[in-house]
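Colleague: my questions are about this predicted structure, shown below with the sequence.
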Amino acid sequence: MLAQQRQQAILDRVRASGGVRVADLVREFGVSDMTIRRDLEVLAERGLLEKVHGGATAAGPGSTEEPGFAAKSVRQQAEKEAIARRAALLVRPGTAVALSAGTTTWTLARLLVDVPELTVITNSIRIAEVFHRSPRADRTVILTGGVRTPSDALVGPVAVAAIRGLHVDTLFLGVHGMSPRAGFTTPNLLEAETDRALVASAHRLVVPADHSKWGTVGISTIAALSEAHVIISDPGLPEDAREELSAQAGELVIAGPEEESRVAER
């Protein structure tokens, strides 16, 4: 097997499983430890994977990489739906809520269309469309202006000006990533500024974020983990993440089939 073919096979295995061990690759391909390490070095230099002690893992996204709405909407769908169902329990009739842009908050919006006397503030075109398609005479929807991002958020000075002076009971904040060091982050600088204005407007901050967001870091911080009153995630969240988030945030809620069953029984 040529080096190029072997490297492609290694890359395929990394993408399929998320990581590989040097020892396993040595046995599989029947080559020396040095040869495999050289292959990993070549692939790492091209940015196709990340070398770690004893092997390699899939390359993480860049801090400014911003997938479009369509690409994000098909990721972790079951988890997002469970998270959204749990988040919807926090919304009472007659309150004012803000929903920032994101596919999880968009999933939540579809569960709120029947809540009476609701005031909704959002910088998401997609979320505004959800409420527009299911009109209610007793509901008010405020869509900020601003510059449109790849994720269909409206951001920038116009959006920030629209949000300033508003006061909402609860903000449901969609995030690109969360980590102990960087907190809740986004890959878009203008979106971070807009989201920070939303955080400042809210009495309660709720972050619905599936497990894939843990350890992902965007270029700009929106808020520290400790600023969240409630974080709602799913059973795929690693144990170390649960410990960190439980210690930092007001409350960590794990939303999955078992948890939903317990809620229903109450």
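Modeller: Alright, I've got the coordinates.

Colleague: all contacts plus neighbour counts: C-alpha atoms, from now on.
Modeller: OK.

Colleague: ok, A56 touching L49?
Modeller: Yes - the criterion here is C-alpha atoms under 8 Å, and A56 meets it with L49 at 6.7 Å.

Colleague: next, show the common contact partners of the two.
Modeller: Where contact means C-alpha atoms under 8 Å, 6 or more residues apart in numbering, the residues bridging A56 and L49 through contact with each are 14, 40.

Colleague: and stretch 62-72, how far apart are its ends?
Modeller: The first residue of stretch 62-72 is 15 Å away from its last residue (C-alpha to C-alpha, to the nearest Å).

Colleague: what's the neighbour count on V130?
Modeller: The local packing count at V130 equals 17, with neighbours defined by other C-alpha atoms under 10 Å.

Colleague: immediately after the lengthiest helix in the chain, which helix or strand?
Modeller: For the chain, the helix that runs over the most residues, judged by DSSP state H, is helix 3-17. Proceeding N to C from helix 3-17, the next assigned helix or strand is strand 19-21, under DSSP states H and E.

Colleague: buried ones in that next one?
Modeller: By neighbour count on 16 or more other C-alpha atoms under 10 Å, the buried set for strand 19-21 is 19-20.

Colleague: strands along the stretch 101-250 of the chain, start to end?
Modeller: In chain order, the stretch 101-250 of the chain shows strands spanning 119-122, 140-143, 147-148, 154-155, 168-172, 177-179, 183-186, 202-208, 220-223, 230-233, with DSSP state E, counting those that start in this stretch as the criterion.

Colleague: save those strands as JSON lines, and put in distance to A128 and mean neighbour count too.
Modeller: Written out in JSON lines, the entries for those read as follows (distance: least, C-alpha to C-alpha, whole Å; neighbours: other C-alpha atoms under 10 Å):
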{"stretch": "strand 119-122", "distance to A128": "7", "mean neighbour count": "23"}
{"stretch": "strand 140-143", "distance to A128": "7", "mean neighbour count": "16"}
{"stretch": "strand 147-148", "distance to A128": "14", "mean neighbour count": "15"}
{"stretch": "strand 154-155", "distance to A128": "11", "mean neighbour count": "26"}
{"stretch": "strand 168-172", "distance to A128": "14", "mean neighbour count": "22"}
{"stretch": "strand 177-179", "distance to A128": "23", "mean neighbour count": "23"}
{"stretch": "strand 183-186", "distance to A128": "21", "mean neighbour count": "26"}
{"stretch": "strand 202-208", "distance to A128": "18", "mean neighbour count": "21"}
{"stretch": "strand 220-223", "distance to A128": "22", "mean neighbour count": "22"}
{"stretch": "strand 230-233", "distance to A128": "23", "mean neighbour count": "24"}
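
Colleague: one more structure, for comparison:
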Amino acid sequence: MLARQRQAAILERVRATGGVRVSELAAEFGVSDMTIRRDLDALDAQGLLAKVHGGATVADTSAADEPGFDAKSVRQPAEKGLIATHAARLVRPGAAVALSAGTTTAALARRLVDVPGLTVVTNSLPVAEVFHTGGRSDQSVILTGGVRTPSDALVGPLAVAAIRSLHLDVLFLGVHGISERAGYTTPNLMEAETNQALMASADRLVVLADHTKWGLVGLCSIGELGCADVVVVDDRLPEEGRRVLGERVTELIVVERATGNRAAATEGTPA
């Protein structure tokens, strides 16, 4: 197969499934990982897809684009894992915690399955599945119900009505984008409303976001930067992002990729 034919087949696969992995493509086409990476580089340079760690996803083209869960799961997996590991340390046994939809919150779920006595509220099908298959018998999981989005979130009036009757200790919120102007955003209008209901029911808000979320603006704002009590990010967050978030949120936690330790913590008063 010629390189051009192989790249066309890769692009078709990305558009059909939302995301691909280098290892899977190499095995399928009988070529080396390096060859596939060169193919992805060429397609990325043309703006036809977005190359990510270990694979590629559909290129984001507008504020309303909403990648599927599988497509997002191949983006920055190492950073998301470190953020989730640190966030898990903020959870005490017996707490009532909410996890919004998202791949970083799903990573957090995998680190909470051994915490005793948790009550977990979520509008995420993947998060609920993590606790269903690997959780403890003394944990309770409440799945909100609602209309399913491309990112496997449950949203809409049913979800909002269920959430409004609850009182939660902490919400761990995954977001599509963060910007100084728009705050925390999502490409889905109903998901924004559902996340706002989760925020209103929680005593504390912890936002989980890798560095690629900075400067990205989705269609709908969830809340201003200052509504978060804690933001946990990786150390590739640009200096501008560190400065702005450090000024706006109560605590900014930057986790080092090399060690997994907290690299910096900025405490202040929300603007």
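Modeller: On my side now, so go ahead. As the structure is a prediction and not an experimental result, all values here were calculated from the model.

Colleague: now distance to Q4 of structure 1 too, for the strands of the stretch 101-250 of structure 1, in JSON lines please.
Modeller: Shown next, in JSON lines, are these (distance: least, C-alpha to C-alpha, whole Å):
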{"stretch": "strand 119-122", "distance to Q4 of structure 1": "49"}
{"stretch": "strand 140-143", "distance to Q4 of structure 1": "52"}
{"stretch": "strand 147-148", "distance to Q4 of structure 1": "41"}
{"stretch": "strand 154-155", "distance to Q4 of structure 1": "44"}
{"stretch": "strand 168-172", "distance to Q4 of structure 1": "47"}
{"stretch": "strand 177-179", "distance to Q4 of structure 1": "34"}
{"stretch": "strand 183-186", "distance to Q4 of structure 1": "36"}
{"stretch": "strand 202-208", "distance to Q4 of structure 1": "42"}
{"stretch": "strand 220-223", "distance to Q4 of structure 1": "37"}
{"stretch": "strand 230-233", "distance to Q4 of structure 1": "41"}
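
Colleague: and E244 of structure 1, which of the ones you listed is closest to it?
Modeller: Checking the strands of the stretch 101-250 of structure 1 against E244 of structure 1 by C-alpha to C-alpha gives strand 177-179 as the closest, at 9.1 Å.

Colleague: report all helices and strands that the closest one contacts.
Modeller: Contacts defined by 3 or more C-alpha pairs under 8 Å, 6 or more residues apart in numbering; DSSP states H and E place strand 177-179 of structure 1 against strand 183-186.

Colleague: which other helices and strands does the strand it packs on contact?
Modeller: In this structure, strand 183-186 of structure 1 makes packing contacts with strand 177-179, strand 220-223, judged by 3+ C-alpha pairs under 8 Å, 6+ apart.

Colleague: what's the closest of those strands to G156 of structure 1?
Modeller: Comparison of these against G156 of structure 1 by C-alpha to C-alpha identifies strand 220-223 as nearest, at 14.0 Å.

Colleague: packing partners of the closest one?
Modeller: The elements that strand 220-223 of structure 1 packs onto, with contact taken as 3+ C-alpha pairs under 8 Å, 6+ apart, are strand 183-186, helix 189-201.

Colleague: which residue packs closest to the equivalent of A153 of structure 1 over in structure 2, ignoring adjacent ones?
Modeller: In structure 2, the position corresponding to A153 of structure 1 is occupied by A153, as judged by TM-score structural alignment. Taking C-alpha to C-alpha, 6 or more residues apart in numbering, and ignoring the residues beside it in sequence, A153 of structure 2 has S124 as its nearest neighbour in space, at 4.7 Å.

Colleague: ok, that neighbour touching A98?
Modeller: No - assessed by C-alpha under 8 Å, S124 of structure 2 is found out of contact with A98, at 10.1 Å.

Colleague: what range in structure 1 does the longest helix seen in structure 2 sit on?
Modeller: With residue count as the measure and DSSP H as the assignment, structure 2 has helix 3-17 as its longest helix. With the alignment judged by TM-score structural alignment, no segment of structure 1 is matched to helix 3-17 of structure 2.

Colleague: counting by contacts, list what the following helix or strand past that helix packs against.
Modeller: Next helix or strand after helix 3-17 of structure 2 toward the C-terminus (DSSP H and E): strand 19-21. For strand 19-21 of structure 2, the elements it packs on are helix 3-17, strand 55-57, helix 69-73, judged by 3+ C-alpha pairs under 8 Å, 6+ apart.

Colleague: most neighbours per residue, which of those?
Modeller: strand 55-57 (a mean of 26; mean count of other C-alpha atoms under 10 Å).

Colleague: circling back to that earlier point, now render the helices and strands packed on strand 183-186 of structure 1 as TSV, adding distance to M34 of structure 1.
Modeller: Conversion of these to TSV gives the following (distance: least, C-alpha to C-alpha, whole Å):
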stretch	distance to M34 of structure 1
strand 177-179	34
strand 220-223	39
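
Colleague: and A162 of structure 1, which of those is closest to it?
Modeller: Proximity to A162 of structure 1 (C-alpha to C-alpha) singles out strand 220-223 among these, at 17.9 Å.

Colleague: residue range for that closest one in structure 2?
Modeller: The aligned range for strand 220-223 of structure 1 in structure 2 is 220-223, by TM-score structural alignment.

Colleague: how distant is that stretch from the center of its chain?
Modeller: Relative to the chain's own centre, stretch 220-223 of structure 2 is displaced by 15 Å; criterion: C-alpha atoms, centre = their mean, to the nearest Å.

Colleague: mean shift of it relative to structure 1?
Modeller: With mean C-alpha distance after the TM-score superposition for structure 1, stretch 220-223 of structure 2 departs from structure 1 by a mean of 0.7 Å once superposed.

Colleague: ok, residues contacting that stretch?
Modeller: In this structure, residues lying in contact with stretch 220-223 of structure 2 by C-alpha under 8 Å, 6+ apart are 182-189, 192-193, 195-196.
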